[in-house]
Every structure is written in C-alpha cells, then in structure tokens.
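Chemist: Dropping a prediction and its sequence here:
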Amino acid sequence: MGIKENIEAIKERISNAARRAGRDPEEITLLAASKTRAPQEIREAFNCGIKVFGENRVQEAREKIPALSDLPIEWHMIGHLQTNKVKYAVKMFTLIHSVDSENLIEELEKRAKKEEKIQEVLIEVKLSPEETKHGCKEDEVPFLVEKILEKENLKLLGFMTIPPYVENREEVRPYFAKLREIKEAMERKFGRRFPHLSMGMTHDFEVAIEEGATIVRIGTAIFGPRNY
C-alpha cells in the first residue's frame, strides 16, 4: 500500500476509535511524524490531506522545512528540544510538544519575545520508567504550568507523553488515562482549559484516542518503516 491508502486506512481507524469512545473524530488531529522522511514523501502526504507534520530534530527540520515552504504545512516539534536549539525552533514550529523544564520555558519565552510571536507549547510528562524517555516528572507539572502561564509569549495548550513500547497495547492504556487525569487536575487547579493531549503513535493510537488523545503522532503507518 502507498501513502494515500495508508492515510485513508488510518483515518478510518481514528474514526472507529473515536466512535467507540463516544467522541467526534473531527476532534482528533492526525499528525504525520516525518523524521527521516524525504520532502517528496511529505509532499505526497500533504496532497493526501495531511496538514500537520511533526519533526524530532531541529537540524533535520532546518534542512527540510525550507524545501517545502510553498506548502501551508503546520509544523510541530515532537522530539526532545535542547535549549541551544530554541532560537531555531521558535522560528519554525507552531506547536512545541516537548517542554519539560524551567530552563526551556525561560529560553522559549526569551526567543518568542524576540520573534514577536506567541509560541504554543505542550508540557511533556514522563510517565514511563524507561531511562531513554524525556519529560518532566508528574509532581513537577503544576510548577511548570504555573511558569508557562506567567509568560507573555507562551501559550500552554496541553500535555504530551510517550508510554513504553509493549506488544499488548492494552498495557499502555493506564499511561494515557494518567495523562488525561493530569490534564483534568490542572484545569481544575488553574481554572482554565488545556485542550490538547498529544499521545498515541502507530502502535497504540487507537487506545490513546479512547483515553482522550486530541493529537496522534503517526509515522510508520503512513510512510512505512523508517529510512535511517
């Protein structure tokens, strides 16, 4: 199957998962994770109706995004962001999914102010025990929410997590449910709505949707195995 058929199949699966959860499929954004993908593959996916693409590495995005500047793509940063790359990230990305420290918040605010931009962000929460995963600890979330809400040039839209990879998708359901609970607790605490939960990838996005995901980050199921 090609990219077009893959996207149609994923959209159908998103719709079915949303309906099982009594949700409107239109609430869910299909983000194409385009790490290692060539500009022509991204162009093809865009032509099949995908409007939001996520990059993991600033350096790769800096090479790729200019090659696709003729397309009205909404670019998201979905990988770990180092403070020394923030100046580039703020210029390129509409939404940064991976905010996980006070230092990063301060740097994003400084650079967004310089660009005269309101930078939209998500807080990445590390709920998985794996050492390789990034994100803040659960008990740091209220502090980081407060820090972002104090900033003039940052806008907090919600939360992101990456659960451990396990064969049985049902085993990751508690991680997605936990992030939803964190979001709801922060909405009560701060008296405002944080509309987005970025969670779920190729292997487990249907479970994520059933637990409230509003953005699913799909790479392999759209483009096939990664090109390294």
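Modeler: It's in.
Chemist: switch to C-alpha atoms for all contacts and neighbour counts from now on
Modeler: OK.
Chemist: Pull the contacting residues for residue 100.
Modeler: Taking Cα atoms under 8 Å, 6 or more residues apart in numbering as the criterion, residue 100 is in contact with 123, 124, 125, 134, 135, 136, 144.
Chemist: Next secondary structure after the host helix or strand of the second one?
Modeler: Put plainly, it is residue 124. Of the helices and strands defined by DSSP states H and E, residue 124 is found in strand 119-124. The element immediately downstream of strand 119-124 (helix or strand, assigned by DSSP H and E) is helix 141-150.
Chemist: Determine the angle, from 0 to 180 degrees, between that following helix and strand 119-124.
Modeler: Taking axes from the mean of the first three to the mean of the last three Cα atoms, to 10 degrees, one finds helix 141-150 and strand 119-124 inclined to each other by 180 degrees.
Chemist: Pull out the buried positions in helix 141-150.
Modeler: 141, 144, 145, 148 (16 or more other Cα atoms under 10 Å).
Chemist: Of those residues, just say which sits nearest to residue 106.
Modeler: Out of these, the one with the shortest distance to residue 106 is residue 148. That distance is 8.8 Å, counting by Cα to Cα.
Chemist: List just the nearest of the buried residues of helix 141-150 to residue 185.
Modeler: Nearest member of those to residue 185, counting by Cα to Cα, is residue 141, at 10.3 Å.
Chemist: Now do the same contact list for the closest one.
Modeler: If you count contacts by Cα under 8 Å, 6+ apart, residue 141 has them with 123, 125.
Chemist: Now do it against residue 157, distance only.
Modeler: Residue 141 sits 14 Å away from residue 157 when distances are taken as Cα to Cα, to the nearest Å.
Chemist: Among the contacts of residue 100, list the two that are farthest apart in space.
Modeler: Across those, the two members that end up farthest from each other (Cα to Cα) are 134 and 144, 14.9 Å apart.
Chemist: May I ask you to confirm that residue 11 belongs to a helix?
Modeler: Yes - for residue 11, which was evaluated using DSSP: H, G, I helix; E, B strand; the rest coil, the result is membership in a helix.
Chemist: Take this one as well and set it beside the first:
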Amino acid sequence: MTDRKAELAANLAQVEERIASACAAAGREREEVTLVVVTKTYPASDVRILHELGVRQVAENRDQDAAPKAAACADLSLRWHFVGQLQTNKVRSVASYADFVQSVDRVKLVNALSAAAGRDGRELGCLIQVALDAESGERGERGGVAPDGVEELAAAVESAPGLRLAGLMTVAPLAGPFAGRQRAAFDRLMEISSRLRGNHPAANMVSAGMSADLEDAVAAGATHVRVGTAVLGVRPGLG
C-alpha cells in the first residue's frame, strides 16, 4: 500500500506540473482547470489513496465497475463523473451515485436520467457529449451527438426535472476532419460551448483532454481534464 501511495503521489505531481505549465503557457490561472482522475479498472483501494492525496473528482466509464466502487467509497467526499457510453438499462444505477453524467447524447437518455434522478431525489449535472466526427444529425463512433444537435439536446436537459445542464464534453476523434488534430478539435468544442452559453449561461463546464493531450485541451480553454493512465499507470491487461 505504501509503495502504491508513493507511486500515485509521484504520478499526480507530474500531472499537476503538466497542468500548471499548460495553464501558464495559455495565460490561465491554475484554478481554472479541474483534474478528474479516471479510475476505471482500478480498485477502490486506489480511489482511497487518491482521496488521501487530495483528489476529489473521479470518473468511471462502466456501471458494473463504478457502482460497487462508489459504494465502497461512500464515506469519502468525492464527486463521481460517469464518462462512458450509457445504456438506458444502466441509468437507474448510475443516477444513484454519479454527480455528473458527461456522456449525454440522446433525448431518450435525458428522459431516463430525469426519471431516475426524480426517483432518488437527486440532481444530476449533465454534460452533452459532442461527436466531432459525426455528420449532421448522426452519432459518433465513440458516442456523442453531432454539433448541430447540441442545442436541441441542451433544451431537453434544461427542461428535464432533476437534471442540470452543466456543459459539454468531447473525446478527441479518431476519424473525420479532426483525426490527429486534437488542438483543432478542442478549439471547435470551445466554439460550440460559446454558442451554447449564449442561451444557457450556466452551462460553462468544458470537459476535454486526457493523459496524452491535456495540454491541447488546457490551451483551448477546457475547464476539466480527464486523466487516467498518467496518474494510475497503464491499465491492467493493457500493458
């Protein structure tokens, strides 16, 4: 346990240094960027160590992993972000522990989340996942709604009981015009965010960037970066 804590502390310090340097280069205050540590495939014991090290925001992408982990860490002051593609049959479980769902990409999901949040008496922060590889009206291969579908979905979230429209999220696309062009992709997301905030001023979260491209996300103006590998190491089974 002690070795693992030292390892995570060292990794966190390196990531912190990267974020601070990226903020300085972009002329931004360090406080403008929130680190969300993606703990998927790692045990609840790692989440506890991260909490000891000051981490307060964690993310998961599979309910079958997240639900027991959230339950095991229920005594900690953590904010849980669900970042994976979400099937409606998992919504009731996710709504019981998640503070934010970052992967809202269709009206059917909005309705299901609203019903579940109401049942539990909770408010869920919702980020609309934007698929920058999607054609008009289509969904991307990694989930998300096409840019021209954002406003319709935002209106659905804003009018849904138990949900709060928090902002936008994207994953750097593997295909389409932004493939391999992370900075351009994140700049495009910021344009969409600016337009969204014209009608929904409180929707000011912009979640973008991961271990490999967090600097590009910070430079573009992201408010949240989702970092897994750089903090926790290569996923078990993927090394």
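Modeler: Alright, I've got the coordinates. All values derive from a computational prediction rather than experimental measurement.
Chemist: Export the contacts of residue 100 of the first structure as a markdown table, with columns for distance to residue 29 of the first structure.
Modeler: Shown next, in a markdown table, are the contacts of residue 100 of the first structure (distance: Cα to Cα, whole Å):
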| residue | distance to residue 29 of the first structure |
| --- | --- |
| 123 | 18 |
| 124 | 18 |
| 125 | 20 |
| 134 | 23 |
| 135 | 22 |
| 136 | 24 |
| 144 | 25 |
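Chemist: what number of residues lie near whichever residue in the second structure pairs up with residue 198 of the first structure?
Modeler: Per TM-score structural alignment, the equivalent position to residue 198 of the first structure in the second structure is residue 207. Look at residue 207 of the second structure: counted by other Cα atoms under 10 Å, it has 30 neighbours.
Chemist: go on, residue 74 of the second structure?
Modeler: Other residues within reach of residue 74 of the second structure, judged by other Cα under 10 Å, total 11.
Chemist: how much space between it and residue 97 of the second structure?
Modeler: 9 Å.
Chemist: ditto for residue 33 of the second structure
Modeler: 23 Å.
Chemist: which residue packs closest to the equivalent of residue 153 of the first structure over in the second structure, ignoring adjacent ones?
Modeler: In the second structure, the residue paired with residue 153 of the first structure is residue 162, using TM-score structural alignment. Closest residue to residue 162 of the second structure in three dimensions, ignoring its sequence neighbours and counting by Cα to Cα, 6 or more residues apart in numbering: residue 123, at 4.7 Å.
Chemist: list the contacts for that neighbour?
Modeler: If a contact means Cα under 8 Å, 6+ apart, then residue 123 of the second structure has 99, 117, 162, 163, 164 as its contacts.
Chemist: before we move on, what about residue 104 of the second structure?
Modeler: Residues in contact with residue 104 of the second structure (Cα under 8 Å, 6+ apart) are 86, 110, 126, 127, 128, 129, 144.
Chemist: what's the answer for residue 142 of the second structure, then?
Modeler: Contacts of residue 142 of the second structure by Cα under 8 Å, 6+ apart are 85, 131, 171.
Chemist: mapped onto the first structure, which of these hold?
Modeler: Retained in the first structure (both residues aligned by TM-score structural alignment, their matches' Cα atoms under 8 Å) from those: 131, 171.
Chemist: quick one: which of the contacts of residue 142 of the second structure is nearest residue 226 of the second structure?
Modeler: When these are compared for distance to residue 226 of the second structure (Cα to Cα), residue 171 comes out closest, at 9.9 Å.
Chemist: In terms of helices and strands, where is that closest one?
Modeler: Residue 171 of the second structure is part of no helix or strand, with elements assigned from DSSP H and E.
Chemist: neighbours around it, how many?
Modeler: When neighbours are counted by other Cα under 10 Å, residue 171 of the second structure registers 22.
Chemist: any idea what residue 93 of the second structure aligns with in the first structure?
Modeler: Under the alignment defined by TM-score structural alignment, residue 93 of the second structure is paired with residue 88 of the first structure.
Chemist: Widest-spaced pair of the contacts of residue 123 of the second structure?
Modeler: Within these, 99 and 162 form the most distant pair, 11.5 Å apart (Cα to Cα).
Chemist: Overlap in contacts, these two.
Modeler: By Cα under 8 Å, 6+ apart, the residues touching both residue 99 of the second structure and residue 162 are 123, 124.
Chemist: Which residue ranges of the second structure form helices?
Modeler: Secondary structure of the second structure (DSSP state H): helices located at 2-26, 44-52, 63-72, 91-97, 107-120, 150-158, 182-199, 214-220, 229-232.
Chemist: Ok, which of those helices comes nearest residue 38 of the second structure?
Modeler: helix 229-232 (8.0 Å).
Chemist: so the closest one aligns onto which residues of the first structure?
Modeler: Taken onto the first structure by TM-score structural alignment, helix 229-232 of the second structure occupies residues 220-223 there.
Chemist: Save the helices of the second structure as TSV, and put in distance to residue 139 of the second structure too.
Modeler: Converted to TSV, the helices of the second structure look like this (distance: least, Cα to Cα, whole Å):
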stretch	distance to residue 139 of the second structure
helix 2-26	31
helix 44-52	32
helix 63-72	21
helix 91-97	19
helix 107-120	12
helix 150-158	11
helix 182-199	16
helix 214-220	22
helix 229-232	27
